[in-house]
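# After the sequence you'll find the predicted model.
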Amino acid sequence: MTIIHISLRLCLCFLILTFPHFNSSLTQSDTYIVHMDLSAMRKAFSSHHSWYLATLSSISDTTHDRSDSLPSSKLVYAYSNAINGFSAFLSSSELKAIKNSPGYLSSIKDMTVNVDTTHSYQFLGLNNNHGASPASNYGQDVIIGVVDSGVWPESKSFDDDGMTEIPSRWKGECQSGAKFNSSMCNKKLIGARYFNKGLLAKNPNLTISMNSARDTDGHGTHTSSTAAGNYVVGASFFGYAPGTARGMAPKARVAMYKALWDEGLFLSDILAAIDQAIIDGVDVSYPYHLA
């Protein structure tokens, strides 16, 4: 009996000592956004995506027999326009190895962000009677990409009355999802997509309440209608201040990229949304120093 008790105590001590170490090795993994130098990609790779997968394969931590050690499981997003690079779920040792890989420029840990709203007209210095607004015919055929909490397509601000045909340069889509289908887009709301791989990488067991481009918060609907809402006659607040509501560029198009969720807001999802918006054909102005 004494020998058995001693053996059990030794086993328990071993478990107590080793379990925290094992647990810490798992919790050290996190999502990182990695910036790569595309000029360093070898000609053997058919695309930047295959290069990123090969890079992840070369540094994968094989100390644990887990499905997320596969390169395709580690890759969260591949970016090709906003930046050249990718986001991936990496252990501390894998991150260290990435930093020694050909083409590595920099990396940051994925982070949560906060939503802000400001007084747009005053902030941009716009005037309804002269300047950029009338000169551009109030944004006619400009494609505005909004990265936010989604959109409520039934809002009168997104009616397409008076809108011309969608510009041929537009390559985006209206992505179906929970309580949102492709028929909800029109000549005003010309595109809608959603991005949450970064959120789910951090919270793999999370159930998203509204997995689509539909807005459950109101922020995205508010900001996009402020930017480019169509004319809404007879708008009021329970009868107060009646009049016509409109956005700053009522003749512009809106493309919504939902990357802000009730469950969390992550930089990797926002970057993926911006990257896709550029691919789709959202109008992007030149930086002042290039204009």
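Nice, thanks for sending it over. Residues are numbered from 1 along each chain as shown.
# For the rest of this, base every contact and every neighbour count on C-alpha atoms.
Noted.
# my read is Tyr32 is in a strand, agree?
Yes. Counting by DSSP: H, G, I helix; E, B strand; the rest coil, Tyr32 is part of a strand.
# Apart from its chain neighbours, what residue comes closest to His35?
Closest residue to His35 in three dimensions, ignoring its sequence neighbours and counting by CA to CA, 6 or more residues apart in numbering: Gly85, at 4.5 Å.
# What helices and strands are in contact with whichever strand or helix holds Ser73?
When secondary structure is defined using DSSP states H and E, the element that contains Ser73 is helix 71-74. Counting contacts by 3 or more CA pairs under 8 Å, 6 or more residues apart in numbering; DSSP states H and E, helix 71-74 packs against helix 48-59, strand 85-90.
# what does the shortest one rub up against?
The reference is to strand 85-90. Here strand 85-90 makes contact (CA atoms under 8 Å, 6 or more residues apart in numbering) with 29-37, 52, 74-79, 201, 268.
# Now the element after that strand, going C-ward?
Towards the C-terminus, the helix or strand next in line after strand 85-90, according to DSSP H and E, is helix 92-98.
# what packs against that following helix?
Contact here means 3+ CA pairs under 8 Å, 6+ apart; on that basis helix 92-98 packs against helix 48-59.
# tilt between the helix it packs on and strand 85-90?
Inter-element angle recorded for helix 48-59 and strand 85-90: 30 degrees (by axes from the mean of the first three to the mean of the last three CA atoms, to 10 degrees).
# what about Val232, neighbour count?
17 (other CA atoms under 10 Å).
# quick one: it from Gly243, how far?
As for Val232, its distance to Gly243 is 8 Å (criterion: CA to CA, to the nearest Å).
# Leu189 touches Gly229, doesn't it?
No. With contacts defined as CA atoms under 8 Å, Leu189 does not count as touching Gly229, sitting 9.5 Å away.
# In terms of neighbours, single out the busier of these two.
For Leu189 versus Gly229, neighbours defined as other CA under 10 Å are more numerous around Gly229 (29 against 26).
# Was I right to think that one contacts Gly247?
Yes. A contact is recorded between Gly229 and Gly247 when judged using CA under 8 Å, the distance being 4.2 Å.
# Need the helices and strands packed on helix 71-74 in a markdown table (columns: mean neighbour count and distance to Gly103).
Converted to a markdown table, the helices and strands packed on helix 71-74 look like this (neighbours: other CA atoms under 10 Å; distance: least, CA to CA, whole Å):
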| stretch | mean neighbour count | distance to Gly103 |
| --- | --- | --- |
| helix 48-59 | 18 | 10 |
| strand 85-90 | 26 | 10 |
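# Next one for the comparison:
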Amino acid sequence: MPKRRHRDPWPSEVHIVYMGDRPKDVLLGEPQHRSMLEQVIGSRVSESLVHSYQRSFNGFAANLSDEEAMEISRMSQVVSVFPSKVRQLHTTRSWNFVGFPVNARRASYESDVIIGMLDTGIWPESDSFSDEGFGPPPTKWKGTCQSSSNFTCNK
């Protein structure tokens, strides 16, 4: 007779618990996150906590059941709780990729800001880097393109 597998009565997935702006006192970040988790899941905090965010915003990622995520979402310090999703890299045109409407209010300085750079090892000539439809680089931009015989620069 085959062994019966133990089924977790509270299946979990990674959830992001967003608590707003980053903590003013960085020392309070992770201890506060651990304390909140402990109130909901007890002693399993070390197994559940995936990451404590403290540099760009205040929050944490943790393995939680839907019921646990709902309980944490009711805490006064929590803005929102949502399942973490793995995304595939698609484009450098982030505004459209994220799905913001064309007529959404946008900051006047956004086109001059580089939020991050991910080194995925993809080739520069990939369609993801197409400059079709882009205007010239901003006049304030001081970068250069260091091209070689096997590399093509774009805007």
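Now that the structure is in, tell me what you want to look at. Everything quoted here is computed from the prediction, not taken from an experiment.
# What ranges does the stretch 1-150 of the first structure have for its helices?
If you assign secondary structure with DSSP state H, counting those that start in this stretch, the helices in the stretch 1-150 of the first structure sit at 2-27, 48-59, 71-74, 92-98, 120-124, 132-135.
# of all the ones you listed, which lies closest to Val113 of the first structure?
With distances scored as CA to CA, the stretch of the helices of the stretch 1-150 of the first structure nearest to Val113 of the first structure is helix 120-124 (20.2 Å).
# By how much does the closest one deviate from the second structure on average?
If you overlay the two and look at helix 120-124 of the first structure, the average distance to its match in the second structure is 2.9 Å (mean CA distance after the TM-score superposition for the first structure).
# Show me which parts of that helix are buried, residue by residue.
Burial within helix 120-124 of the first structure, assessed by neighbour count using 16 or more other CA atoms under 10 Å, is assigned to no residue.
# Then stretch 38-48 of the first structure?
When neighbours are counted by 16+ other CA under 10 Å, the buried residues of stretch 38-48 of the first structure are found to be Leu38, Met41, His48.
# Count the residues that sit near the spatially closest residue to Ala82 of the first structure that is not a sequence neighbour.
Distances taken as CA to CA, 6+ apart put Asp275 closest to Ala82 of the first structure, at 4.9 Å, once the chain neighbours are dropped. Residue crowding around Asp275 of the first structure was assessed by other CA under 10 Å; the count is 18.
# And Ser57 of the first structure, what's its match in the second structure?
Structural alignment (TM-score structural alignment) places Ser57 of the first structure against Glu38 in the second structure.
# What residues does that match make contact with?
With the criterion set at CA under 8 Å, 6+ apart, Glu38 of the second structure makes contact with Arg44, Val45.
# how close does the alignment partner in the first structure of Leu64 of the second structure get to Trp261 of the first structure?
By TM-score structural alignment, Leu64 of the second structure lines up with Leu90 in the first structure. To Trp261 of the first structure, Leu90 of the first structure is 23 Å away according to CA to CA.
# cool, and His5 of the first structure?
53 Å.
# More neighbours: those two, which one.
Taking other CA under 10 Å, His5 of the first structure and Trp261 do not tie; Trp261 has more neighbours (23 against 10).
# what's the counterpart of the more buried one in the second structure?
Structural alignment (TM-score structural alignment) places Trp261 of the first structure against a gap in the second structure.
# go on, Ser25 of the first structure?
Counting by TM-score structural alignment, Ser25 of the first structure lines up with Pro9 in the second structure.
# Could you do Val76 of the first structure as well?
The equivalent of Val76 of the first structure in the second structure is Val50 (alignment by TM-score structural alignment).
# residues contacting its match?
Under the criterion of CA under 8 Å, 6+ apart, the contact partners of Val50 of the second structure comprise Val14, Phe60, Ala61, Ala62, Asn63.
# Could you export the residues you listed as JSON lines, including distance to Ala69 of the second structure?
Formatted as JSON lines, the contacts of Val50 of the second structure follow (distance: CA to CA, whole Å):
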{"residue": "Val14", "distance to Ala69 of the second structure": "10"}
{"residue": "Phe60", "distance to Ala69 of the second structure": "12"}
{"residue": "Ala61", "distance to Ala69 of the second structure": "11"}
{"residue": "Ala62", "distance to Ala69 of the second structure": "9"}
{"residue": "Asn63", "distance to Ala69 of the second structure": "9"}
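# ok, His15 of the second structure touching Ser80?
No. Applying CA under 8 Å, one finds His15 of the second structure not in contact with Ser80, separated by 10.2 Å.
# quick one, which of the two is more surrounded?
In terms of neighbours (other CA under 10 Å), His15 is the more surrounded of His15 of the second structure and Ser80; the figures are 22 against 17.
# Isn't Leu105 of the first structure up against His35?
Yes. The pair Leu105 of the first structure and His35 passes the contact test of CA under 8 Å, sitting 5.4 Å apart.
# where does Val230 of the first structure land in three-state SS?
For residue 230 of the first structure the amino acid is Asn, not Val. For Asn230 of the first structure, the secondary structure call by three-state DSSP comes out as coil.
# Just tell me what it corresponds to in the second structure.
In the superposition onto the second structure, Asn230 of the first structure corresponds to Gln146 when matched by TM-score structural alignment.
# what's near enough to touch its match?
Contacts of Gln146 of the second structure were listed using CA under 8 Å, 6+ apart, and they are Cys153.
# so how far is Thr152 of the second structure from it?
Applying CA to CA, the value for Gln146 of the second structure to Thr152 of the second structure is 9 Å.
# Many thanks, I have nothing further to ask.
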